[in-house]
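In: Quick one: sequence and predicted model below, then my questions.
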Amino acid sequence: MDKKPIPDFPKFFRESIRTSFEMEINQTAYIAAVFFPPDYHGDPCFSYQCGIGVLFIIAIMLVPFYIVITTGIKSVEKINEFPTSDYGKDLQMQLYKALVAQTLIPVLSLFLPFSGVFLLPLFEIDCALLTNSMMFVYALYPLVDPLPIFFFVRNYRNAVANIFCCKCGRENQIHNMAPPPEITSF
């Protein structure tokens, strides 16, 4: 007999959506896969359709991941071209630290967790707890992404502090700024 999987995938998620969200499945939009649905005999059978779908999702995620990593590497190369004065070295180190942090934030908070959620079910590992925490992290990402600049780049941090600090006058702002880089003639 035929070992073809049963094509009615929504039946696998209907009860879970009803109990978790108190909604009917036809009222939702979702991405889901059943990698080993039962065939007509009740035996688990790998669904190539779901496997190919996850490969496409991973491929789509690799595009921005590649852009983040490539941009990070090229930015480090550009930072290394900064002037070699003390001011330049200090600014270079601050920007380098901020760049590393801004590269790691999306990798650790978006790419790796979402890849895990798509791949863990393939190995029949339950990732329900991961998906709940991921939505929280995903919502916080726009808030967390600019923080490395604030924490690592001193001039930016001082400028923001001066804007929000009422007791600092115009004279104070000028004295707190770092000296400009040395200009050399050619």
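Out: Yep, that arrived.

In: contacts, neighbours, all on C-alpha from now
Out: Fine.

In: can you pull out the helices in this structure?
Out: Ranges of helices in the chain, per DSSP state H, are 10-21, 48-79, 86-106, 112-119, 128-144, 147-152, 154-164, 170-176.

In: Of these, which is nearest residue 37?
Out: Closest approach to residue 37 among the helices of the chain (C-alpha to C-alpha): helix 10-21, 8.8 Å.

In: Now do the buried residues in that closest one.
Out: Across helix 10-21, burial judged by 16 or more other C-alpha atoms under 10 Å covers residue 17.

In: Next, the residues that contact that helix from outside, please.
Out: 23, 24, 25, 34 (C-alpha atoms under 8 Å, 6 or more residues apart in numbering).

In: Tell me how far the first one lies from residue 135.
Out: So the one you mean is residue 23. As judged by C-alpha to C-alpha, to the nearest Å, residue 23 and residue 135 stand 18 Å apart.

In: next one: the third one
Out: Residue 25 is 19 Å from residue 135, where distance means C-alpha to C-alpha.

In: related to what we said a few turns ago, would you turn the helices of the chain into TSV with distance to residue 40?
Out: TSV is the format used below for those (distance: least, C-alpha to C-alpha, whole Å):
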stretch	distance to residue 40
helix 10-21	15
helix 48-79	16
helix 86-106	43
helix 112-119	26
helix 128-144	28
helix 147-152	54
helix 154-164	64
helix 170-176	75
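
In: another one to put next to it:
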Amino acid sequence: MELYNEDLGKVGYIALLYYFKDKSGNLVVSYIDFVAYTFTLGIMASCISTMIICGWKTFQKMGSIKKSMSKKTKELNKQLFKTLVFQTLVPMFTMFAPVGTLLTLPIFSIVINPVFSNAPSFYAGLYPALDAIIAIFMIRDFRDTVLCRPKLHVSIASSTHSGHYISSVLSG
């Protein structure tokens, strides 16, 4: 009511209440909320662990097949891997960290500023744009297109073949 001028009895919301005082003023610990907190952090930890394991395995696989790739394929794979690394870091900093912080601070009776408590909602809307921007600016062909840089196409042909082609086009 103080911060948003809303009656919590009329608004749907989800919150964890780790401690509360009963009618006699005794502090009561809500263990079910701690279980929910642990479960939520477990989900986030499993997502982060999966990203780290898959990233490491991808890095190892790319290193093992490097000798069989052309220079252009190596460069493209390097760009794509860097893009994936940054695209993995974005949700860690925009979703996992703010939500984890918002769930953890009340355990220590730290009051959260209302602006910060709205951060996960803000980042949820910002994340798709950041994800696309990373791909656009990390992959050279995308970046060159967006920045209107001309592409240099180099093709090498034998002089007899190209001379024959040119003469047939001019005479035809």
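Out: Perfect, thanks for sending it. Since we're looking at a predicted model, the values are computed, not measured.

In: one step back: who has more neighbours out of residue 25 and residue 135 of structure 1?
Out: Counted by other C-alpha atoms under 10 Å, residue 25 of structure 1 and residue 135 do not tie: residue 25 has more neighbours, with 17 against 13.

In: Over in structure 2, tell me which residue corresponds to the more buried one.
Out: Aligned counterpart of residue 25 of structure 1 in structure 2: residue 8 (TM-score structural alignment).

In: Residue 55 of structure 1 -> structure 2?
Out: In structure 2, the residue paired with residue 55 of structure 1 according to TM-score structural alignment is residue 38.

In: from the contacts of helix 10-21 of structure 1, which would you call buried?
Out: Those of these that meet the buried threshold are 25, 34, by 16+ other C-alpha under 10 Å.

In: closest to residue 131 of structure 1 among the contacts of helix 10-21 of structure 1?
Out: residue 34 (16.1 Å).

In: if I look at the closest one, how far off is residue 15 of structure 1?
Out: Noted for residue 34 of structure 1: a distance of 15 Å to residue 15 of structure 1, by C-alpha to C-alpha.

In: what's the spacing between the spatially closest residue to residue 144 of structure 1 that is not a sequence neighbour and residue 16 of structure 1?
Out: Spatial nearest neighbour of residue 144 of structure 1, chain neighbours left out: residue 105 (8.0 Å); criterion: C-alpha to C-alpha, 6 or more residues apart in numbering. Separation of residue 105 of structure 1 from residue 16 of structure 1 (C-alpha to C-alpha): 31 Å.

In: and if you look at residue 75 of structure 1?
Out: For residue 75 of structure 1, the distance to residue 16 of structure 1 - C-alpha to C-alpha - is 45 Å.

In: Which residue in structure 2 aligns with residue 66 of structure 1?
Out: Residue 66 of structure 1 maps onto residue 49 in structure 2, with residues paired by TM-score structural alignment.

In: Now do the aligned residue in structure 2 for residue 99 of structure 1: how many residues are near it, please.
Out: In structure 2, the residue paired with residue 99 of structure 1 is residue 84, using TM-score structural alignment. By the criterion of other C-alpha under 10 Å, residue 84 of structure 2 has 17 neighbours.

In: ok, now residue 67 of structure 1?
Out: Residues lying near residue 67 of structure 1 (other C-alpha under 10 Å) number 11.

In: do you know how far it is from residue 80 of structure 1?
Out: From residue 67 of structure 1 to residue 80 of structure 1 the distance is 20 Å (C-alpha to C-alpha).
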